[in-house]
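Engineer: starting from these lines, generate the structure:
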Amino acid sequence: MAQERHDDFMTVAEVAAIMRVSKMTVYRLVHSGELPAVRVGRSFRVPAHAVDEYLRQSYMGTA
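Structural biologist: This next block holds a predicted model:
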């Protein structure tokens, strides 16, 4: 049986470093629904593909 691959998840701090913004900015994006995330205990995890897609859309939107 083939094993299904799950998305890699990143912490808010990792997302902030990649996007070069503050952690608070990432939290705002998560709470507004602009950046999907799952809650794990008291913290959030953001799917890597969601960060890639958000950055792609942001980049394309400014062109």
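Engineer: please make it C-alpha for all contacts and neighbour counts, starting now.
Structural biologist: OK.
Engineer: need the longest helix for the chain.
Structural biologist: Ranked by number of residues, the top helix in the chain under DSSP state H is helix 48-62.
Engineer: just the buried positions in that one, please.
Structural biologist: For helix 48-62, the neighbour count (16 or more other C-alpha atoms under 10 Å) marks 48, 50-51 as buried.
Engineer: cool, and stretch 13-20?
Structural biologist: Under the neighbour-count criterion of 16+ other C-alpha under 10 Å, stretch 13-20 has 13-16, 19 buried.
Engineer: of all those, which comes closest to Ser43?
Structural biologist: The shortest approach to Ser43 among the buried residues of stretch 13-20 belongs to Ala13, at 10.7 Å (C-alpha to C-alpha).
Engineer: another one to check against the first:
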Amino acid sequence: MLTVEETSKRLSISRTRVFGLINAGQLISVKIGRSTRIPTKCIEEFIDRLISDPQMLARF
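Structural biologist: Okay, here's the model as predicted:
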């Protein structure tokens, strides 16, 4: 599982954008105590959806 910071670096987006994707339900996260973690598999699935759905890529 990756932190929000690690996820933002992997996707080349801001931390705020990562939280926005989480809040929009486009990226799944898990709370561990006060920390938000994103499973690596969920990041890969998000990227796959971006690739397969041109409209989603345009919104991203």
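Engineer: circling back to that earlier point, quick one: distance of the longest helix of structure 1 to the chain centre.
Structural biologist: Put simply, helix 48-62 of structure 1 sits 10 Å off its chain's centre (C-alpha atoms, centre = their mean, to the nearest Å).
Engineer: name the helices or strands packed onto that helix?
Structural biologist: Helix 48-62 of structure 1 is packed against no helix or strand, with contacts defined by 3 or more C-alpha pairs under 8 Å, 6 or more residues apart in numbering; DSSP states H and E.
Engineer: that one aligns to what range in structure 2?
Structural biologist: Per the alignment by TM-score structural alignment, helix 48-62 of structure 1 matches residues 40-54 in structure 2.
Engineer: list of residues touching the matching stretch?
Structural biologist: Contacts with stretch 40-54 of structure 2, where a contact means C-alpha atoms under 8 Å, 6 or more residues apart in numbering, come from 1-2, 7, 26-28, 56-57.
Engineer: closest to the centroid, which residue in structure 2?
Structural biologist: A centroid search over structure 2 (C-alpha atoms, centre = their mean) returns Leu27, at 4.3 Å, as the residue closest to the centre.
Engineer: any idea how far Arg42 of structure 1 is from Val30 of structure 1?
Structural biologist: Relative to Arg42 of structure 1, Val30 of structure 1 is positioned 14 Å away (C-alpha to C-alpha, to the nearest Å).
Engineer: I appreciate the help and will end here.
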